[in-house]
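S.K.: Give the three-dimensional model of this entry:
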Amino acid sequence: MSEELDGARLDKTVKQHFDLPWGKARAWIDTGKVFIDGNCVSDQAFAVKAGTRIELRMSQPKKRPEPKLDPEAVVYFDADLIVVNKASGVMTVPHPESDEEETLDRLALDYLRAKDPKAASNRASLGVVHRIDKDTSGLVVFARTYAALKALSEQFRAHSIERRYLAIVHGRPKNQTIETRIARDAGDGLRGSVPEGTVNKVGEELGRRAVTHVELVEKLAGAALVSCRIETGRTHQIRIHLSEIGHPIVGEKVYVRSFAGEAIPAWRTMLHAEQLGFIHPGTGKPVAWSEPAPKDFQKVYKSLKIKES
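M.R.: Purely as a prediction, here's the structure:
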């Protein structure tokens, strides 16, 4: 290898040395085709020293890349399902209007294929039972078999799934149950609640029933930590309901509606799916998990707690 590439990353070295596009250079590294002084190296960031021998062995069997999902994010998995603690900033599943490829369902499937390679269910995509927003952190379950998908989906439809979220909101909401009908367009171009009996041009009733139970957990400076248990799982349900009662979530950028107070700054919506419980589709026994809010959520909470004290 030439002196000018001394200390360069392996992916850059392969790209320039063999005159390859970035994608192909990285793919050959990931699949175990790049050898340095006779040893296979699959770390793209590996620093290559001048004078080493670098070669491509195209006949090498493909090496599956290491899964990109943080192993600590996997809360539980078995032959029927996988439960993951999703980080904020990751989409749960692909969206038709986004070209994002590293969605949680795909990352989780890659993890399972690496850690449980003999499972027959690895040949298919994971079954999507529910979703949480890209900015929201917390617990998500995927089904690994059709039977598990069917059983879990039935529980979600029956509203028997236990789902509890933590949110930091503006103001001090009262303990209450919010029940509305949420429509794709509440009249202002955004999802929101519409009066019962509202119909469209062809007489179809707009909106679907949405129920959120709100409990005040702790008073903070100009804000509050609340717990939200949802019976239904409408898109953006908690964000919409909290905004409509005058207490939008800190960091909320869309559903602020007529909120006239001073917005508390945050880099994302302060919403975390803390608890998840259901009847296991394989054993028939109740299972439940709880995950604390991540560091970014805790940082905002602690800041507002200090100001309140």
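
S.K.: Please make it C-alpha for all contacts and neighbour counts, starting now.
M.R.: Noted.

S.K.: what about the helices in the stretch 151-300 of the chain?
M.R.: Using DSSP state H, counting those that start in this stretch, the helices of the stretch 151-300 of the chain run over residues 237-244, 295-308.

S.K.: want to throw these into JSON lines with mean neighbour count and distance to residue 277?
M.R.: Below are the helices of the stretch 151-300 of the chain laid out as JSON lines (neighbours: other C-alpha atoms under 10 Å; distance: least, C-alpha to C-alpha, whole Å):
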{"stretch": "helix 237-244", "mean neighbour count": "22", "distance to residue 277": "18"}
{"stretch": "helix 295-308", "mean neighbour count": "14", "distance to residue 277": "22"}
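
S.K.: Neighbours of residue 12, how many?
M.R.: Residue crowding around residue 12 was assessed by other C-alpha atoms under 10 Å; the count is 20.

S.K.: How about residue 185?
M.R.: Number of residues near residue 185 (other C-alpha under 10 Å) recorded here: 14.

S.K.: still on that earlier bit, how about JSON lines for the helices of the stretch 151-300 of the chain, with distance to residue 207 added?
M.R.: Output for those, formatted as JSON lines (distance: least, C-alpha to C-alpha, whole Å):
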{"stretch": "helix 237-244", "distance to residue 207": "12"}
{"stretch": "helix 295-308", "distance to residue 207": "31"}
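
S.K.: so which of those gets nearest residue 163?
M.R.: Smallest distance to residue 163 across the helices of the stretch 151-300 of the chain (C-alpha to C-alpha): 11.6 Å, for helix 237-244.

S.K.: Using the three-state scheme, assign residue 106.
M.R.: helix (DSSP: H, G, I helix; E, B strand; the rest coil).

S.K.: Compute the distance between it and residue 180, please.
M.R.: Residue 106 sits 34 Å away from residue 180, taking C-alpha to C-alpha, to the nearest Å as the criterion.

S.K.: cool, residue 207 as well?
M.R.: Residue 207 is 9 Å from residue 180, where distance means C-alpha to C-alpha.

S.K.: ok, those two, which is more surrounded?
M.R.: Using other C-alpha under 10 Å as the criterion, residue 207 and residue 180 rank with residue 207 on top: 23 against 19.

S.K.: contacting residues for that one?
M.R.: 181, 182, 183, 184, 193, 194 (C-alpha atoms under 8 Å, 6 or more residues apart in numbering).

S.K.: Looking at those, which is nearest residue 174?
M.R.: Closest to residue 174, out of all of these and judged by C-alpha to C-alpha, is residue 193, at 19.4 Å.

S.K.: right, and that closest one touches residue 187 too?
M.R.: No: when contacts are counted by C-alpha atoms under 8 Å, residue 193 is not listed as touching residue 187 (9.5 Å).

S.K.: And these two? Which one has more around it.
M.R.: Of the pair residue 193 and residue 187, residue 193 is the one with more neighbours under other C-alpha under 10 Å, namely 24 against 11.

S.K.: do you know how far residue 261 is from residue 248?
M.R.: Residue 261 is 10 Å from residue 248, by C-alpha to C-alpha.

S.K.: now the other sequence, so there's something to compare against:
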Amino acid sequence: MRFSLSVTAITTATTTKPLFSDLSPRLRRATAMSQSHPIPPTATESPISYPVPLSPPLTPLSKQVELARAMSASSKSSAFSLSRSHVVYEDEWLVAVNKPPGVYCESVLASAPRVVLGDSVDSGCTEAVPELHLANRLDRDTSGIMLITKLHKVASRLVKAFTEHKVRKTYIALCVGLAPKWETIIIRSGHGRSKFGAWRVYGAPDVGRTLPGGSVVRDMETSFEVLSVNGQLKSKEPIKHGKDNENIIVVEEKSSIGDNETKDVVLVRAYPRSGRTHQIRLHCQYLGIPLRGDVKYEGVYEWEGQTYDYHALHAESLSFEHPVTGVPLMFQAPLPAWAAECCPNEIPPAFSSNEIHMG
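M.R.: Prediction:
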């Protein structure tokens, strides 16, 4: 009987001994944490699936040329000074200017007070210094219309107008590639940064999906119309945009338009609905008509015995309701020389006469 009781006592003592009591305090804590917080599956067990970009990666030539262009632009921008000759329109709330290529937007803004205030800048007068802001931005090598506001409240209203797609924008682009069979087209796709940081075209079904780095694919839409091919004007009348007379491409796979030995000079007008970075350049690349000089997106760097310092893209016009007065405005920048050279005849206007309201 004593033996039986002794065994029972030992058994009881054994079962009530604290778990992991033979382990060191550090190992006990680690073991307890591993049980209360199970280790998640490794990446190899459940890999994250990212959207696949549908436009090609950057070429080695583009990196070399872009570096040289950035250095040149830095020097040119530091010496740049906005003058009255750049001003397209000005009132007490905003000023529209024609930005030259190869100059950063920040340099345009930095020299704007000299134009807005005139001699008072040199005299040190600070009583009526305006609150200058950029209402829109252009790529370093893109020329054309830029808006600078003079008050915070005007800036916020215009930024909202751009965000809500209440500002109509047109661009002129000189492209080199196989002449398209369409006269007008709408292209809808996704837009985002690849894992290497470059902007790329993504499929429309990928909009909203997460990209490497945490950003998401955003929607991107541009309408195009062909103005001329190899110097031959396509039409002298502005094209009416609508669902009935335009082709629509919804991007879901890589472009089927490969590199072709036939190279035509194609002048197009672009109407971007969204405002994504490098939008027109990316869509022209996808359509097989990259911009001349746009080495980042497969555009020719050397063409007919000449190399080009900039891509051929010009912000032609902006139209919107004045953020203060509500009056309809439309600003149009003078066309660059390359547009006139590739199309000797008069380029048709972006809008019909009853749509144009000059400030």
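
S.K.: that older thread, which one of residue 261 and residue 248 of structure 1 is surrounded by more residues?
M.R.: Neighbours were counted for residue 261 of structure 1 and for residue 248 using other C-alpha under 10 Å; residue 248 has more, 29 against 11.

S.K.: which residue in structure 2 lines up with that one?
M.R.: Matched by TM-score structural alignment, residue 248 of structure 1 corresponds to residue 290 in structure 2.

S.K.: ok, its match touching residue 301?
M.R.: No: under the criterion of C-alpha under 8 Å, residue 290 of structure 2 is not in contact with residue 301, lying 10.9 Å apart.

S.K.: and residue 78 of structure 2, what element?
M.R.: For residue 78 of structure 2, the host element (DSSP states H and E) is helix 60-79.

S.K.: joint contacts of residue 207 and residue 180 of structure 1?
M.R.: Common neighbours of residue 207 of structure 1 and residue 180 (C-alpha under 8 Å, 6+ apart) are 193, 194.

S.K.: Can you tell me which of the contacts of residue 207 of structure 1 are buried?
M.R.: For the contacts of residue 207 of structure 1, a neighbour count by 16 or more other C-alpha atoms under 10 Å gives the buried set as 181, 182, 183, 193, 194.

S.K.: quick one: the strands in the stretch 201-350 of structure 2?
M.R.: Counting by DSSP state E, counting those that start in this stretch, the stretch 201-350 of structure 2 has strands at residues 218-229, 232-233, 247-250, 264-272, 302-303, 306-307, 313-321, 328-332.

S.K.: In structure 1, which residues correspond to the last one?
M.R.: This means strand 328-332 of structure 2. Alignment of strand 328-332 of structure 2 against structure 1: residues 286-290, by TM-score structural alignment.

S.K.: Which positions within the matching stretch qualify as buried?
M.R.: For stretch 286-290 of structure 1, by 16+ other C-alpha under 10 Å, it's 289, 290.

S.K.: with structure 2 superposed, average distance for it?
M.R.: Taken against structure 2, stretch 286-290 of structure 1 registers an average deviation of 0.8 Å after superposition, with mean C-alpha distance after the TM-score superposition for structure 1.

S.K.: wait, residue 79 of structure 1 sits on residue 146?
M.R.: No: if you go by C-alpha under 8 Å, residue 79 of structure 1 and residue 146 don't touch, sitting 11.5 Å apart.

S.K.: For residue 231 of structure 2, grab the count of nearby residues.
M.R.: 18.

S.K.: surely it meets residue 344?
M.R.: Yes: the criterion here is C-alpha under 8 Å, and residue 231 of structure 2 meets it with residue 344 at 6.9 Å.

S.K.: Contacts only, for the residue mapped onto residue 269 of structure 2 from structure 1.
M.R.: Alignment of residue 269 of structure 2 against structure 1 is given by TM-score structural alignment, with residue 227 as its counterpart. Residues in contact with residue 227 of structure 1, defined by C-alpha under 8 Å, 6+ apart, are 164, 165, 166, 167, 214, 215, 216, 217.

S.K.: Which of the residues you listed are still contacts in structure 2?
M.R.: Contacts from the contacts of residue 227 of structure 1 that recur in structure 2, judged by both residues aligned by TM-score structural alignment, their matches' C-alpha atoms under 8 Å, are 164, 165, 166, 167, 214, 215, 216, 217.

S.K.: Got a ChimeraX select line for the buried ones in those?
M.R.: Typed into ChimeraX, the line below selects the buried ones among these, using 16+ other C-alpha under 10 Å:
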select :164,165,166,167,214,215,216
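
S.K.: Kindly reformat the kept ones among the contacts of residue 227 of structure 1 as CSV containing distance to residue 87 of structure 1.
M.R.: Below are these laid out as CSV (distance: C-alpha to C-alpha, whole Å):
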residue, distance to residue 87 of structure 1
164, 17
165, 14
166, 14
167, 15
214, 23
215, 24
216, 24
217, 23
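
S.K.: between the kept ones among the contacts of residue 227 of structure 1, which is nearest residue 280 of structure 1?
M.R.: Among these, and counting by C-alpha to C-alpha, the member closest to residue 280 of structure 1 is residue 164, at 17.9 Å.

S.K.: so how far is residue 228 of structure 2 from the equivalent of the closest one over in structure 2?
M.R.: In structure 2, the residue paired with residue 164 of structure 1 is residue 170, using TM-score structural alignment. To residue 228 of structure 2, residue 170 of structure 2 is 16 Å away according to C-alpha to C-alpha.

S.K.: Residue 86 of structure 1 matches what in structure 2?
M.R.: In structure 2, residue 86 of structure 1 lands on residue 99 (TM-score structural alignment).

S.K.: Number of residues surrounding its match?
M.R.: Counted with other C-alpha under 10 Å, residues neighbouring residue 99 of structure 2 total 25.

S.K.: what's it in contact with, if anything?
M.R.: 86, 108, 142, 143, 144, 145, 146.

S.K.: again, 7 Å this time
M.R.: Each residue near residue 99 of structure 2 by C-alpha atoms under 7 Å, 6 or more residues apart in numbering is listed here: 143, 144, 145, 146.

S.K.: which one among the contacts of residue 207 of structure 1 gets closest to residue 29 of structure 1?
M.R.: residue 184 (45.6 Å).

S.K.: Next, find the distance separating the counterpart of that closest one in structure 2 from residue 207 of structure 2.
M.R.: By TM-score structural alignment, residue 184 of structure 1 lines up with residue 193 in structure 2. Per C-alpha to C-alpha, residue 193 of structure 2 is found 13 Å from residue 207 of structure 2.

S.K.: try residue 63 of structure 2
M.R.: 28 Å.

S.K.: Between the two, tell me which one has more neighbours.
M.R.: residue 207 (18 against 13).

S.K.: Please look at that one and residue 218 and confirm they touch.
M.R.: Yes: taking contacts as C-alpha atoms under 7 Å, residue 207 of structure 2 lies within contact range of residue 218: 5.2 Å.
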